[in-house]
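Trainee: sequence below, structure please.
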Amino acid sequence: MVKIKPFEVEQWMDRLETTPGVLNIAETCAASISIDDLMHMCEDKNAPGPLSLSTKLTYGAIRGSETLRRRAAALFDRASDAAPLEADNVLITQGAIAANFLVLYTLVGPGDHVICVYPTYQQLYAVPESLGASVSLWKLKRENGHVPDVGELEGLVEANTKMIIINNPNNPTGSTIPKSVLKEIVAFAKARNIIVFSDEVYSPLYHSLPPDQDAPPSVLALGYEKTVATGSMSKAFALAGIRTGWIASRDPAIIDALAAARDYTTISVSQLDDQVASYALSEPVLGPLLARNRQLAQANLGMLSAFVERHAGVCSWVTPTAGTTALVQFKRGGVPVDDASFVLDVLDKTKVLFMPASPCFGHGKDFKGFVRIGYVCETEVLVDALVKLEGYIDDYLT
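Mentor: Predicted coordinates:
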């Protein structure tokens, strides 16, 4: 029997996010939108709507409609050094969480070794462990802006290393791996015939990069065939409710293997979800949708940055540059708080919810005092939450 560790961040969220009156700044999606919202955003008022009510609801296209796969493929061509990605290089899945699981379930097994950035979404290292692989954690450092140090790979790689797993933008830190570092990672892997798997679920929400830094490309854009990337409509596109994601690879054999393995699970995604996702990624809608989410992220990050600066004696961070999440450390009397107890106490006293990093993103006390805040929620929710959190700091931390 496969033994898998509890998925801590999801279990914490499931237990607490329905607390009556909660101010949820634990949510990691850009503030959700409706189909009506999408239709109002559309710049072509003559474009057909997102749903065909006359379509018979069969299983539909097993790998996803050609339209959705083509539009998802185009997302990976940003700043590409390679030929455009084709629709056949994309497999549509039930969200990125299913995409990630399918990649790991299909490509990793007993006797394999995996290198995974850390901290990151627990799924990315817990699932390989459950499948019998050994995992080395590639630890991100605050002093390096949470950008992985490629020089450390030589000390982590083993003769049986099958895969290097990265997450760009990173959850929970909100950091960005720049193109120069991505190219070094790919070159290292290519020289050793190692798969590079990039969870890009928060891409392309690169909203606060330094003026001299461009948004990095997808790992698929760097010309190495044995690269795999996942994404979804949930985070950067604010449509978690349609449960639609994708896997893309330049290696047709990888896509075929993933499709064959998926026959045992979901077969296909809902035709309705496929249609809504296709509409959201269409040219008249995609630009306004991403602009809305980038503007929301920038405005809310400014508020959170001002909060952290005002309370520099109590909290600190590495300022996020992308995505929707921030990793913030809180201290009391110069000593990091017990983040799990702190989260529960803040929720009890203020109804403000965020996630503790030690149980959700760390082993033991790796992230003592750190919490993950999802700041790309509705602005009024963030404003109310920060006011209440300020009161808590005044009463209990200073």
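Trainee: from here on, contacts and neighbour counts on C-alpha atoms
Mentor: Fine.
Trainee: could I get the full set of strands for the stretch 101-250 of the chain?
Mentor: 113-118, 134-139, 161-167, 195-199, 227-232, 245-249 (DSSP state E, counting those that start in this stretch).
Trainee: which secondary structure elements does the fourth one sit against?
Mentor: Spelled out, that is strand 195-199. strand 161-167, helix 179-191, strand 227-232 (3 or more Cα pairs under 8 Å, 6 or more residues apart in numbering; DSSP states H and E).
Trainee: run the chain-centre distance for the first one.
Mentor: Put plainly, it is strand 161-167. 16 Å (Cα atoms, centre = their mean, to the nearest Å).
Trainee: let's have the helices and strands packed on strand 195-199 in CSV, adding distance to Asn46.
Mentor: Converted to CSV, the helices and strands packed on strand 195-199 look like this (distance: least, Cα to Cα, whole Å):
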stretch, distance to Asn46
strand 161-167, 38
helix 179-191, 39
strand 227-232, 27
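Trainee: can you put the strands of the stretch 101-250 of the chain in a markdown table and add distance to Pro128 and mean neighbour count?
Mentor: Shown next, in a markdown table, are the strands of the stretch 101-250 of the chain (distance: least, Cα to Cα, whole Å; neighbours: other Cα atoms under 10 Å):
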| stretch | distance to Pro128 | mean neighbour count |
| --- | --- | --- |
| strand 113-118 | 7 | 24 |
| strand 134-139 | 7 | 18 |
| strand 161-167 | 10 | 24 |
| strand 195-199 | 12 | 24 |
| strand 227-232 | 16 | 28 |
| strand 245-249 | 17 | 28 |
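Trainee: so for Pro84, which of the ones you listed sits nearest?
Mentor: strand 245-249 (11.9 Å; Cα to Cα).
Trainee: one more, for comparison:
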Amino acid sequence: MVKIQTFAVESWMDKYENDCKYNIAETCCASISIDQLQELSEDKDRTALNTSKALTYGAIRGSDALRSNLARLYSAKGTPLPQDNILTTTGAIQANYLVAYALVNPGDHVICHYPTYQSLYEVPKQLGASVDLWHAKPEDNWMPSIDDLKSLIKPTTTLLIINNPNNPTGAILKRPLLQQIIDIAAEHNITILSDEVYRPIFHSINPLDSGFPPSLVSMGYPKAIVTGSMSKAYSLAGIRVGWIACRDSTIIEKIAEARHYTMISVSQLDEQVAAYALHQNTVHGLLARNIQLAKANLALLERFVLKNDDACEWVKPLAGTTAFVKFHRDGKAVDSVDFCKQLLEKTGVLFVPGSECFGEEFKGYVRIGFVNHTEKIKEGLDAATKFVRRELDDVKLAE
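Mentor: Purely as a prediction, here's the structure:
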């Protein structure tokens, strides 16, 4: 029987997110309705749903409309990516699972960028692989060391997993580092999976910056696989649409074979909404809305950190929707679980405890999701400031 570890962050969210007053743990850009999506479109005459179409399984690998829009996004600044090199999935969580399910064998060695979303390293373990974590550290602005990566590689290493932009830190692996990763992977014939669900919410780095990271699938390495979804950057978690893209058709075909065992197709209705959102008449307005929301709310979060700098510290995120903030008292890290539980009970503010949901070494850390509706973020952070000033002395210290 497969040994399944508790999925800590999802268990935490499942337990608390529906009863909190201020959800500052949510990692999606503030969700929108189909009506709001249509308002963002430049073509007000187009509708997101064709309700007269028979609800068959539809196109097994994904609709032409959705995959062609995705192919256009991945082809914008590089060699065109054929739509046949894209598979749709039920969210990015299934996309990541399918990549591991198709490519990881018992006895393989997998390296995973860390800290990150737990399933990225737990699923390969469940499939019989040994996994080493490639640690990023706050003193290095959450940038992992390329020398550390080289030291982790074994003759049995088949897969390297990165998360860019990163959850929970909001850090990015910049272009020069990505190129070094590709060079090392190519030398050892290692496949790279890049989870890019928070792309392209780049709120604190200019696209003209020399370090600005392209999608890994646009950097010329055929064994680069990327995954994405409509949930985070595109505010449409409820339609449960994700995807896998790779320039190597052999890899895509292998994943497609594995995909038959886990699903037949993605809902036609969901894919219609996703295709509408990613159409060139809509996607620019949608992303502009979300990047502006991220910038405005990050300014609120930065003020919160400055206001409470005697009790917390961070590495300011460059992209995505999350920040990893460390709370301490008298120079000692607080117990992040006790901190988050007391914060929720006394103020209704929901954070995610880093030590429980991202690794025991992250004592005092909490993940904050700051791209929800601005008024909720402001009110929630104000309530959290009152808690820090009045209640922090009652929070346990980390052991």
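Trainee: circling back: in TSV, list the strands of the stretch 101-250 of the first structure along with distance to Cys42 of the first structure.
Mentor: Shown next, in TSV, are those (distance: least, Cα to Cα, whole Å):
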stretch	distance to Cys42 of the first structure
strand 113-118	38
strand 134-139	42
strand 161-167	30
strand 195-199	28
strand 227-232	20
strand 245-249	21
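Trainee: quick one: closest of the ones you listed to Ala31 of the first structure.
Mentor: Here strand 227-232 is closest among these (Cα to Cα), at 14.9 Å.
Trainee: what's the matching range in the second structure for the closest one?
Mentor: Taken onto the second structure by TM-score structural alignment, strand 227-232 of the first structure occupies residues 224-229 there.
Trainee: how about the strands of the stretch 101-250 of the first structure, which one is nearest Thr55 of the first structure?
Mentor: strand 245-249 (21.6 Å).
Trainee: distance from that closest one to the second structure after superposition?
Mentor: Taking mean Cα distance after the TM-score superposition for the first structure, the mean distance separating strand 245-249 of the first structure from the aligned residues in the second structure is 0.4 Å.
Trainee: ends of stretch 3-20 of the second structure, what's the gap?
Mentor: In stretch 3-20 of the second structure, first residue to last residue: 32 Å (Cα to Cα, to the nearest Å).
Trainee: distance from the chain centre to that stretch, please.
Mentor: So, by Cα atoms, centre = their mean, the centroid of stretch 3-20 of the second structure is 16 Å from its chain's centroid.
Trainee: could you double-check that Asp335 of the second structure sits in contact with Lys363?
Mentor: Yes. Using Cα atoms under 8 Å, Asp335 of the second structure makes contact with Lys363 at a distance of 6.5 Å.
Trainee: what's the burial count for the equivalent of Lys53 of the second structure over in the first structure?
Mentor: Mapped onto the first structure by TM-score structural alignment, Lys53 of the second structure lines up with Thr55. Residues lying near Thr55 of the first structure (other Cα atoms under 10 Å) number 10.
Trainee: distance of Thr55 of the first structure relative to Arg372 of the first structure?
Mentor: 42 Å.
Trainee: what of Ile177 of the first structure?
Mentor: 19 Å.
Trainee: which one's more surrounded, these two?
Mentor: Arg372 (26 against 19).
Trainee: can you pull the contacts of the aligned residue in the second structure for that one?
Mentor: In the second structure, the residue matched to Arg372 of the first structure (TM-score structural alignment) is Arg367. If you count contacts by Cα atoms under 8 Å, 6 or more residues apart in numbering, Arg367 of the second structure has them with 25, 168-169, 322-325, 351-354.
Trainee: please apply the same query to Arg71 of the first structure.
Mentor: 87, 278, 281-282.
Trainee: pretty sure His328 of the second structure sits in a helix.
Mentor: No. Under DSSP: H, G, I helix; E, B strand; the rest coil, His328 of the second structure sits outside any helix and is assigned strand.
Trainee: what does it correspond to in the first structure?
Mentor: Using TM-score structural alignment, His328 of the second structure lines up with Lys331 in the first structure.
Trainee: what of Lys137 of the second structure?
Mentor: So Lys137 of the second structure corresponds to Lys141, using TM-score structural alignment.
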